[in-house]
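Colleague: only geometry, no sequence info:
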């Protein structure tokens, strides 16, 4: 499992809160399976020494870009102009939505089709009937993070990525996209989840919480909570306790995003993803929404996040984490408690 940067400073017991993510095969982050035989340009134009773009290039005439047909929510078809691909990062808004505008750190839920310029479709989410979610600036090819910043929810966008903004001079891992291939995406922005989003401020507090035996959580809903361990006994098993119930759909197995405060049981360490005035200089990946996998335990292994399944989106929950001990290395970690505002479900498994 891959631990979230925001939790990296906390005990090893928090490895279970790592965002494993969903199957990354054939996504904009990793290799795709279909073969490609599209147009390639020389390394002199788009070679290995060309850095990734940090901004969109000046727009070229529309006739120099592929033509996309199909409506938002349906698989697009691309037709390519004659000649070499445009040697710069290009964006064309095919239809503009009216929702929130994507910014760095936001989570986006999208459907997409990817095709090598003049070649084969190497991947699309429409046939899979499963959208793809990611955090702008993390885990996707750089052309996506640059090209989708500023795009509104509900938009259909065409992106043309030269190698430097896609899979680089080496191409993807299975060779289906070469290091000289320009790749083109048609992307439907289904949802923009703002980095400072929280659980519901009108969630219904749980009036049946035990008055003793668990840490005390204070703070208004929709604001950063405070955790006091007090004299609560260390947990011996993982447990999810609903502090306030939202009204959204119930979480199913898959990835959710939310805001977190995590405290070691001995009080030695606390970390928070909630933004504050003292965040200057902080690693931006540790602030704002973080992705957690809600998973059912397998092969006799306990999953501390299984208790998130069935909890409505918008809720605030407490996650009790027992201490751990590695019999091989002898390394131990203290117990901990996390308070999470569940903001959205961004992927589903099974």
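Modeller: Looks like it arrived, so ask away. None of these values were measured; they are calculated from a predicted model.
Colleague: C-alpha from now on. contacts and neighbour counts both.
Modeller: Noted.
Colleague: Can you name every helix or strand that the longest helix seen in the chain contacts?
Modeller: In terms of residue count, the longest helix belonging to the chain (DSSP state H) is helix 142-148. Other helices and strands packing on helix 142-148, by 3 or more CA pairs under 8 Å, 6 or more residues apart in numbering; DSSP states H and E, are strand 156-161.
Colleague: how about 10 Å then?
Modeller: strand 90-95, strand 156-161, strand 183-193 (3 or more CA pairs under 10 Å, 6 or more residues apart in numbering; DSSP states H and E).
Colleague: in which helix or strand would I find the residue nearest to the spatial centre of the chain?
Modeller: Nearest to the geometric centre of the chain sits residue 134, at 3.2 Å (CA atoms, centre = their mean). Using DSSP states H and E, residue 134 sits within strand 132-135.
Colleague: and that strand, how far from the chain's centre?
Modeller: 4 Å (CA atoms, centre = their mean, to the nearest Å).
Colleague: Next one for the comparison:
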């Protein structure tokens, strides 16, 4: 969870096509045919969930397969990709519109293409969970291509070098300065920075920190009692959501805030950073988070009071957590995959 709890997230957050984190989003399977004539340069065919994407003279390729499935992508031999950014919705969803700074949960496949050769770069299909992409932190062309698209949609984005990695490419990702990037992205869900828990308020416990909600997108105000902290893990469901029950192996989408009981210092907060945070799994975080969130429901806000033995037993000097510090977390569980 965020910077301190889910270390793996920090390594993956800025990577444009290697993030793994899936909700059940229904898609519309429509049938439409655009017949090309003269200067018209696109064919889009959707039949029973199978799509055909062909742009003669620009991006001659076909993409087929149903939403959420591994796409089948065929590149026309001898044809070169176009020089302009192209983003086409080949399966139209009817969900919310993706926006700048949203955290998108996706299935995707990416390719590098020069016209004379092509190769697959990455794919989330076949993994145990979907990927996450933070719109605004991807290569420019992919950011532009996803903004304004609806969840439940399959989007094909053709990204020329000027909108991708530029003339230098990205050797670490196996991309040269001549490669056009092709992304096939299924938008499963998106979470804006203002996402918050929604449900029925639970009873307060006067012996525990008191939590007052802020407007959507803002951090809650947490008042910690002057008394000594409890020596056992305490879990309080402040808002009970109506979503699925959390398992230990779930990837979660969250907003959260962590504080030190001793002085009330906030040492980590996704709300303050203005970003919804993925938590790769409850088995990879501190014990109190895993124990406290397992069995909760999506949509809930949970208060966790975590003693050192279930938290940072050896301390965490950089954020000012001592080895005997009890920590307090407020977590909004926004999604689980």
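Modeller: Structure's in. What do you need? These numbers were taken from a predicted model, which means no experiment stands behind them.
Colleague: before we move on, back to that, looking at the second structure, name the residue matched to the residue nearest to the centre of the first structure.
Modeller: When the second structure is aligned by TM-score structural alignment, residue 134 of the first structure is paired with residue 133.
Colleague: My guess is that match contacts residue 106. True?
Modeller: Yes - in this structure, residue 133 of the second structure is within contact of residue 106 by CA atoms under 10 Å, at 7.3 Å.
Colleague: mind listing the helices for the stretch 151-300 of the second structure?
Modeller: With helices called from DSSP state H, counting those that start in this stretch, the stretch 151-300 of the second structure shows them at 270-273, 287-293.
Colleague: Pick the most buried one from the ones you listed.
Modeller: With neighbours taken as mean count of other CA atoms under 10 Å, the helices of the stretch 151-300 of the second structure reach their highest mean count in helix 287-293, at a mean of 21.
Colleague: next SSE after that one?
Modeller: Sequence order places strand 301-306 as the next helix or strand after helix 287-293 of the second structure, per DSSP H and E.
Colleague: Superposed on the first structure, what's the mean shift for that following strand?
Modeller: With mean CA distance after the TM-score superposition for the first structure, strand 301-306 of the second structure departs from the first structure by a mean of 1.9 Å once superposed.
Colleague: In TSV, list the helices of the stretch 151-300 of the second structure along with distance to residue 97 of the second structure.
Modeller: TSV is the format used below for these (distance: least, CA to CA, whole Å):
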stretch	distance to residue 97 of the second structure
helix 270-273	22
helix 287-293	29
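Colleague: which stretch among these comes nearest residue 145 of the second structure?
Modeller: The closest of the helices of the stretch 151-300 of the second structure to residue 145 of the second structure is helix 270-273. By CA to CA, the value is 24.6 Å.
Colleague: by contact count, what packs against that closest one?
Modeller: strand 252-260, strand 277-279.
Colleague: Which other helices and strands does the longest one contact?
Modeller: Read it as strand 252-260 of the second structure. Right, strand 252-260 of the second structure is packed against helix 2-5, strand 221-223, strand 266-269, helix 270-273, strand 277-279, strand 301-306, strand 327-336 by 3+ CA pairs under 10 Å, 6+ apart.
Colleague: what angle do that strand and strand 301-306 make?
Modeller: Relative orientation of strand 252-260 of the second structure and strand 301-306, computed by axes from the mean of the first three to the mean of the last three CA atoms, to 10 degrees: 50 degrees.
Colleague: how big is the angle separating strand 252-260 of the second structure from strand 327-336?
Modeller: Using the same axes, to 10 degrees: strand 252-260 of the second structure against strand 327-336 is 170 degrees.
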